[in-house]
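Chemist: Just to be clear, the model below is a prediction. Sequence and coordinates:
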Amino acid sequence: MSSISDDYDYVVGVDTHTRTHQYAILAAATATVVAGPEKFAVTAAGFVKVIAWIARHTSGGRVLAAVEGTNSYGASLAAALTAAQIPLTEARPASKKARRGVGKTDSLDAVRAARSVLSLERGELTNPRQGAARADLQVLLIIRRQTTKEKTSKVNALNAIVRITGLLADTRAKLTMRQIRGIATGTLPVAGSPVTTGQAAALARDILDCQRALTANNTQLRTLVARWRPELLALPGVGPVTAAQILCAWSHPGRFASDAHFASLAGVSPVPIGSGNSLVYRLNYGGDRQLNSALHTIMLTRKRCDPRTQAYIAKRTADGKTPRAINRLLKRYIAREIYKLLEHPTTT
């Protein structure tokens, strides 16, 4: 597999922010800074200046842009670079350990963004996410996370009110949705002043509104997933939310060079830990945590409901594997299965 320096003459590292982006151009063969770091505004005019600046300092050479945050602050820049036919890849931010003793500035981050891809081979590059369907799913997932957080906060507040004021006779258990509906409608007898009971009822109504919003959100997610990749919903343990999280990370065919690349982004690739005669593998704690959460949810569902998974766990347990090791193997298998389904739907 070819290296970056075999395919490109220059790498442009970009550290993205709200108002301005920082750019640095490095020679792919030597990793030395050729131009920059330079700061440009995040505007249409700024992107025109950037593209002209890149052309001026690369002299018609082959250019690869390594951009941080192509799905957030760098989204508009990614669109401008694509329109200018400049290849780009996602640059992962440097870890705290890598910055230790060196410092952190926008200029340093731009150089690090470029150098982060120079050590990779071409097949290890991560293409930016794209597609209108993926963007719709992402918006719905953002709203879902916010609504879930709001609902949890309100449920905790209502539980606290009930326990502190003794609105219900038994305050040992958390409130059920039936009790919350009763408090909201006034059909559940509660003790307390009119102010307390009124506020509790208003809070309960807000919780029910959040629940209705989450139900509608789930329906929308199922509709969009079924329209885009319905075969994903047929897999054991995969629901609308987990399917949407997977599709948002996968984005489009060809984004990942292999199922190992996909597993690495998901944080489920095995990490070897060894010294001397000892060699073990542990879970990967990096990667896309939303995608990792989706695979973890699928694994838990399969462990509870899928006979095939239960038989595999029994076999691996008999082989002496620990529960953590079995979880790692299951997540890796699920990642491989999903990758093959998405990349080659007709052959799975």
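Modeler: It's in.

Chemist: Going by C-alpha atoms from here, please, whenever you check contacts or count neighbours.
Modeler: Fine.

Chemist: And the strands in the stretch 101-250 of the chain, which stretches?
Modeler: Taking DSSP state E, counting those that start in this stretch to define them, one finds no strands in the stretch 101-250 of the chain.

Chemist: Can you show me the helices along it?
Modeler: 106-118, 132-165, 177-185, 194-228, 240-250 (DSSP state H, counting those that start in this stretch).

Chemist: Can you redo those helices as CSV, where the extra columns are mean neighbour count?
Modeler: Listed next are the helices of the stretch 101-250 of the chain as CSV, based on neighbours: other C-alpha atoms under 10 Å:
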stretch, mean neighbour count
helix 106-118, 23
helix 132-165, 16
helix 177-185, 17
helix 194-228, 17
helix 240-250, 23
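
Chemist: and the ones you listed as CSV, adding distance to residue 268?
Modeler: Output for the helices of the stretch 101-250 of the chain, formatted as CSV (distance: least, C-alpha to C-alpha, whole Å):
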stretch, distance to residue 268
helix 106-118, 21
helix 132-165, 22
helix 177-185, 35
helix 194-228, 23
helix 240-250, 13
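
Chemist: Below is structure B, check it against A:
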Amino acid sequence: MITVGADVHKARHTFVAVDTVGAKIAETVVPATTVGHRQALAWARALLPGAETDGLLWAVEDCRNMSNRLERDLLAAGQSVVRVSPHLMAAHRRTGRERGKSDPIDALAVARAAQREPDLPVASHDQISRDLKLLTDHRDHHVVQRTSSINRLRWHLHELDPEFLGDTADLTTVLAQQRIRAWLGERSGVLVEIAAEVLADVMDLTARIKKLDKRIDAVVTPVSSALREIDGCGVLTAAKILGEVANVDRFPGQDQLARYCGIAPVPVWSGRTEGTMRLTRSGNRQLNRAIHVIALTQARCDQTLGHAY
């Protein structure tokens, strides 16, 4: 078995192959394109002894924006791909005999981490989870933009008339936006023009978010019946879980999935404090937030597992 570690960047990827005991065999650098990935695959297959064709394990540093295409190309070629988190790679780099930091050193650390660490997350790119990941991330981006625009709009309206908004707390509703637009239409001045432009951005983003909500609902509903049965798990939460988990079968068991979600406790004891545990600060924070939303909802609702707990 040959393990190939990959240090990924926007323009190029560095690969280092190691044998079963972690000794470095060879290294190569290819462009970060599908053609370059095919070159890396041909290079790695040439390192296999005899007619062996399936003795490769690809370990990719988990930098999702830069490693997505590489993972998809390798999976399409029938390869086995595992993800190595950057902090895990850094820990193994510090234990290496070669000092310093470079792309080959990082790729070697990734390969050795994959050999030494069992049950690493397996890369998976099924179409539904990828679509939901893209859609939910795009919606989150729109929500952040809208929140920023609303905050600017509030200050502009406060400067125009501190008493206008009054108790109006939610500016994401169409009714509130139409009221503000009508109020601004009765006034003039540079600040009014700026406030009207910011309001138009808010209204446009609100329409986009609602359109994305409908599209996400159309994708999630046919595939999330089990998730939707969980108290507190709505359409958006289910979409976030499906998009981030990306095929639950890639995890060996529930313990590994819990660790990936950042909800598995870790030991923090010594001597007389044996058995003391705390929540981990690692894991996928998007998944952690989705599960936190479910827990908070259940805590407020009677006759739910979360409320009983």
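Modeler: Happy to help now that I have it. Quantities reported herein were computed from a predicted structural model and do not represent experimental measurements.

Chemist: Compare the helices of the stretch 101-250 of the first structure and report which one is nearest to residue 55 of the first structure.
Modeler: With C-alpha to C-alpha as the measure, helix 106-118 is the member of these nearest residue 55 of the first structure (16.7 Å).

Chemist: number of nearby residues for residue 94 of the first structure?
Modeler: 13 (other C-alpha atoms under 10 Å).

Chemist: What residue, apart from its backbone neighbours, is nearest the corresponding residue of the second structure for residue 269 of the first structure spatially?
Modeler: Using TM-score structural alignment, the partner of residue 269 of the first structure in the second structure is residue 264. With sequence-adjacent residues excluded and distances taken as C-alpha to C-alpha, 6 or more residues apart in numbering, residue 264 of the second structure is closest to residue 258, at 5.2 Å.

Chemist: Not counting residues beside it along the chain, what's closest to residue 184 of the first structure?
Modeler: Leaving aside its chain neighbours, residue 184 of the first structure sits nearest to residue 201 (4.4 Å; criterion: C-alpha to C-alpha, 6+ apart).

Chemist: What's the one you found aligned with over in the second structure?
Modeler: In the second structure, the residue paired with residue 201 of the first structure according to TM-score structural alignment is residue 196.

Chemist: so that match sits right up against residue 182, yeah?
Modeler: No: between residue 196 of the second structure and residue 182 there is no contact under C-alpha atoms under 8 Å: 9.9 Å.

Chemist: Of all the helices of the stretch 101-250 of the first structure, which one is nearest residue 314 of the first structure?
Modeler: Residue 314 of the first structure lies closest to helix 240-250 among the helices of the stretch 101-250 of the first structure, at 25.6 Å (C-alpha to C-alpha).

Chemist: so how much does the helix or strand just after that closest one differ from the second structure once superposed?
Modeler: Using DSSP states H and E, the helix or strand that follows helix 240-250 of the first structure in sequence is helix 259-266. Helix 259-266 of the first structure, aligned to the second structure and superposed, deviates on average by 0.5 Å (mean C-alpha distance after the TM-score superposition for the first structure).

Chemist: Quick one: residues in contact with helix 259-266 of the first structure.
Modeler: By C-alpha atoms under 8 Å, 6 or more residues apart in numbering, the list of residues contacting helix 259-266 of the first structure from outside reads 124, 250, 256, 269, 284, 286-289, 291-292, 332, 335-336, 339-340.

Chemist: Filter the residues you listed down to just the ones in helices.
Modeler: Among these, the members falling in helices (DSSP state H) are 250, 289, 291-292, 332, 335-336, 339-340.

Chemist: need these in a markdown table with distance to residue 139 of the first structure, can you?
Modeler: Formatted as a markdown table, these follow (distance: C-alpha to C-alpha, whole Å):
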| residue | distance to residue 139 of the first structure |
| --- | --- |
| 250 | 16 |
| 289 | 17 |
| 291 | 15 |
| 292 | 19 |
| 332 | 27 |
| 335 | 24 |
| 336 | 26 |
| 339 | 23 |
| 340 | 26 |
